[in-house]
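In: this one's sequence-less:
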């Protein structure tokens, strides 16, 4: 059976926080969850755009300012969410940047690694205790097939200070999303209430491609109609990871088509590098040091 939005269960009484939800995949994810009865929080950098997006969604929708390029903003957003929501059922780490020129966040991190991974790492750590008491709660982190491109976590130069390759830096950030999910799931396993799951949208038509290198623009424009899909379809793997009762912690969902570029969401596998346990633990430790955020769940034992 092909999984579609019709399979999304009712979400009445559930609270869903979605980063980057004013446009693209995040907006489509928010729209469908709200239509199914969830109370949805659009966690966005531009609150004016967030309010415009919220006005286009039928349901209980609010807006929370969140700039993932600033740890100060991440802490402020977490405090704001804690003040208004005593529990969270779904935290969907969706926001991201792709193929940006060499830039840094306000805290000095390479922009793609800082936004896509470290910002979400910190936000999850600051909110996790609101999910842990909630049966069936989930942390869903959006990765990409790009995690396979030049797949490596460059521990000797995480911030790409010696040399910069925008595609390699994006691949590192998306690989980090998966390693974070797998390590988080092992730490959550003993609690038995919250699951960490990953998803990717395939090749979707969103604003994320605006920074694609000039040399790639013409080939991509030719191929896009053949291999890509709209954001409405690209959001389905995230929605399945967030709502399908059969989903298990540590799983990864993506489209079922050729090279997972488009299609209906199914269980997929990630690159061999993403399953490296030592690298996952090392990335976790480095991420804690860089963000200063400690999680309320400890390192998994060998039995877990």
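Out: Right, received. Where do you want to start? Since this is a predicted model, take the numbers as computed values, not measurements.
In: use CA for all of it now, contacts and neighbours both
Out: Fine.
In: isn't residue 203 right next to residue 234, touching?
Out: Yes. Judged on CA atoms under 8 Å, residue 203 makes contact with residue 234 at a distance of 7.5 Å.
In: Those two: which has the busier surroundings?
Out: residue 234 (30 against 24; other CA atoms under 10 Å).
In: Need the nearest residue in space to that one, chain neighbours excluded.
Out: Spatial nearest neighbour of residue 234, chain neighbours left out: residue 201 (4.3 Å); criterion: CA to CA, 6 or more residues apart in numbering.
In: Run a quick neighbour tally on that neighbour.
Out: 31.
In: hmm, back to that, what is in contact with residue 203 and residue 234 at once?
Out: residue 262 (CA atoms under 8 Å, 6 or more residues apart in numbering).
In: can you pull the contacts of residue 27?
Out: 20-21, 53.
In: So which of the residues you listed is surrounded by the most neighbours?
Out: Neighbour counts for the contacts of residue 27 (other CA under 10 Å) peak at residue 21, which has 29 neighbours.
In: That one: which element?
Out: Using DSSP states H and E, residue 21 sits within no helix or strand.
In: out of everything not next to it in sequence, what's closest to it?
Out: What sits nearest to residue 21 in space, not counting adjacent residues and going by CA to CA, 6+ apart, is residue 27, at 4.4 Å.
In: just how off-centre is the longest helix belonging to the chain within its chain?
Out: In the chain, with assignment by DSSP state H, the single longest helix is helix 166-188. Here the centre of helix 166-188 is set off from its chain's centre by 10 Å, with CA atoms, centre = their mean, to the nearest Å.
In: What is the subsequent helix or strand relative to that helix?
Out: Per DSSP H and E, the first helix or strand lying C-terminal to helix 166-188 is strand 194-199.
In: by contact count, what packs against that following strand?
Out: On a contact count with 3 or more CA pairs under 8 Å, 6 or more residues apart in numbering; DSSP states H and E, strand 194-199 meets strand 137-142, helix 166-188, helix 236-243, strand 252-255.
In: quick one: the first one to chain centroid distance?
Out: Taking the mean C-alpha point of strand 137-142 and that of its whole chain, the gap between them comes to 7 Å (CA atoms, centre = their mean).
In: Please enumerate the helices of the chain.
Out: With DSSP H as the criterion, the chain has helices spanning 24-35, 47-55, 71-84, 111-112, 120-131, 166-188, 214-227, 231-234, 236-243, 277-291.
In: who touches the residue nearest to residue 175 when sequence neighbours are not counted in this structure?
Out: Using CA to CA, 6+ apart and skipping residues adjacent in sequence, the residue nearest residue 175 is residue 147, 4.5 Å away. By CA under 8 Å, 6+ apart, residue 147 lies in contact with 170-175, 271.
In: cutoff 10 Å now
Out: Contact analysis of residue 147 by CA atoms under 10 Å, 6 or more residues apart in numbering lists 167-178, 270-271, 273-274.
In: wait, what's in contact with residue 184?
Out: 121, 124-125, 139, 178, 195-197, 249-250, 280-281, 284, 295, 297-300.
In: put this beside the first:
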């Protein structure tokens, strides 16, 4: 039976394991990296700003002097950067035990990535889709390896992925585009698990942090940012370390199984201990999972080995 009140003390020994975490310089990603490093993993902080990545590594090393850390430049908004990062990671690591797709942007004004994708869909989903595909053979080489994709309960907002206008060119909503990108994260995680099931010891899981006090809302308009920072966060949010627990449980709990979705166990799903829950019905739509996979391969040019 799975333990209900799981916390960092339950994080299993990670000695000898290599973990690649996107967006590991701040917030949920930083706390995930720090906890895995404390347990002995070699943690790669895959970040857009290398200077901030090295600062984060120094902070983690101050908490865990024996931590094995490295910094990898990765801009998920550029497929060229994703390919370069994947090539460098492949050259340095014959195996990757954990890939945590954590980085993201939220509520941004409409803009595009270097490849012309809507920023939130392109960064949160397509960048991670490409990175995972380019690294998957290294993940598959390790028995017991995992891919953890960090979504959000914001995936419940709005309709399903708009396949007729995935880049929100006809109509754009900051919150709608964010919700679509987080739904895409889940459709991807579940389709990946379906492809891995019965063929590999690698599993794909998803997680969400609930309401966590991080810098994710920094791209919202000033009024919303003030409202978020001064009202919403103090009333309902938990700290980043608590918000990282669902990702950590998905990454390390020996009893976790492929296709599970971890989040806080509180009544609203915003706070509490990490537990396996149920995502929305639309996230389990097999036809949408397959369609998004096909569209993502076409847009990124990355074809998976599974």
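Out: Noted; the coordinates are in hand. What you see is a predicted model, and the numbers here were worked out from it, not measured in a lab.
In: still on that earlier bit, show me which of the contacts of residue 184 of the first structure are buried.
Out: Burial by neighbour count, 16 or more other CA atoms under 10 Å: within those this picks out 121, 124-125, 139, 178, 195-197, 249-250, 280-281, 284, 295, 297, 300.
In: Can you give me the separation between the aligned partner of residue 73 of the first structure in the second structure and residue 46 of the second structure?
Out: Under the alignment by TM-score structural alignment, residue 73 of the first structure pairs with residue 81 in the second structure. Distance, residue 81 of the second structure to residue 46 of the second structure, by CA to CA, to the nearest Å: 11 Å.
In: Next: residue 21 of the second structure.
Out: In this structure, residue 21 of the second structure and residue 46 of the second structure are 6 Å apart, going by CA to CA.
In: And residue 20 of the second structure, by the same measure?
Out: Plainly put, residue 20 of the second structure is 7 Å away from residue 46 of the second structure if you go by CA to CA.
In: Residues that sit against both of the two, list them.
Out: Joint contacts of residue 20 of the second structure and residue 46 (CA under 10 Å, 6+ apart) are 70-72, 89, 100-102.
In: Show me how to select, in PyMOL, the buried members of those residues.
Out: Filtering those down to the buried ones (16+ other CA under 10 Å) takes a single PyMOL command:
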select buried, resi 71+72+89+100+101+102
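In: of all the shared contacts of residue 20 and residue 46 of the second structure, which comes closest to residue 137 of the second structure?
Out: Nearest to residue 137 of the second structure among these: residue 89, at 11.8 Å, using CA to CA.
In: Overlap in contacts, residue 81 and residue 46 of the second structure.
Out: Joint contacts of residue 81 of the second structure and residue 46 (CA under 10 Å, 6+ apart) are 73-75.
In: Now, those residues that are in strands?
Out: In strands, judged by DSSP state E, the following of those are found: residue 73.
In: Including neighbour count and distance to residue 190 of the second structure, could the shared contacts of residue 81 and residue 46 of the second structure go into a markdown table?
Out: Below are these laid out as a markdown table (neighbours: other CA atoms under 10 Å; distance: CA to CA, whole Å):
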| residue | neighbour count | distance to residue 190 of the second structure |
| --- | --- | --- |
| 73 | 21 | 27 |
| 74 | 25 | 24 |
| 75 | 24 | 24 |
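In: Turn the shared contacts of residue 81 and residue 46 of the second structure into a markdown table, columns for distance to residue 225 of the second structure.
Out: What follows is these, written out as a markdown table (distance: CA to CA, whole Å):
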| residue | distance to residue 225 of the second structure |
| --- | --- |
| 73 | 28 |
| 74 | 26 |
| 75 | 24 |
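In: and which of the shared contacts of residue 81 and residue 46 of the second structure is nearest residue 125 of the second structure?
Out: Looking across those and measuring by CA to CA, the closest to residue 125 of the second structure is residue 75, at 12.8 Å.
In: That closest one is in contact with residue 86, isn't it?
Out: No. Judged on CA atoms under 10 Å, residue 75 of the second structure makes no contact with residue 86 at a distance of 11.2 Å.
In: Could you report the neighbour count for the aligned residue in the first structure for residue 146 of the second structure?
Out: Using TM-score structural alignment, the equivalent of residue 146 of the second structure in the first structure is residue 138. Residue 138 of the first structure sits with 26 neighbouring residues when counted by other CA under 10 Å.
In: I'd assumed residue 196 was in contact with residue 138 of the first structure.
Out: Yes. Between residue 138 of the first structure and residue 196 there is a contact under CA under 10 Å: 5.7 Å.
In: what sits in contact with each of the two?
Out: By CA under 10 Å, 6+ apart, residue 138 of the first structure and residue 196 have these common neighbours: 91, 241-242, 248-249.
In: which residues sit in contact with residue 246 of the second structure?
Out: Residue 246 of the second structure neighbours (CA under 10 Å, 6+ apart): 6-7, 28, 32, 150, 206-210, 261-265, 272-276.
In: One more: residue 160 of the first structure?
Out: By CA under 10 Å, 6+ apart, the neighbours of residue 160 of the first structure are 102, 109-110, 113, 154, 166, 168-169.
In: And residue 266 of the second structure, by the same measure?
Out: 210, 272-275.
In: Among these, which lie within strands?
Out: Those of the contacts of residue 266 of the second structure lying in strands (DSSP E): 274-275.
In: can you tell me which two in the contacts of residue 266 of the second structure are farthest apart?
Out: Of all pairs drawn from the contacts of residue 266 of the second structure, the greatest distance, 11.4 Å, lies between 210 and 275 (CA to CA).
In: When those two are compared, which one has more neighbours?
Out: Between residue 210 of the second structure and residue 275, counted using other CA under 10 Å, the more crowded position is residue 210 (28 against 24).
In: So the equivalent of that one over in the first structure versus residue 227 of the first structure, what's the distance?
Out: Mapped onto the first structure by TM-score structural alignment, residue 210 of the second structure lines up with residue 202. Distance, residue 202 of the first structure to residue 227 of the first structure, using CA to CA: 9 Å.
In: what touches both of the two?
Out: By CA under 10 Å, 6+ apart, residue 202 of the first structure and residue 227 have these common neighbours: 257-263.
In: Would you mind writing the PyMOL command to select the buried ones in the residues you listed?
Out: Applying 16+ other CA under 10 Å to those leaves a buried subset, and the PyMOL line that selects it is:
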select buried, resi 260+261+262+263
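In: Give me the aligned partner of residue 168 of the second structure over in the first structure.
Out: With TM-score structural alignment as the criterion, residue 168 of the second structure matches residue 160.
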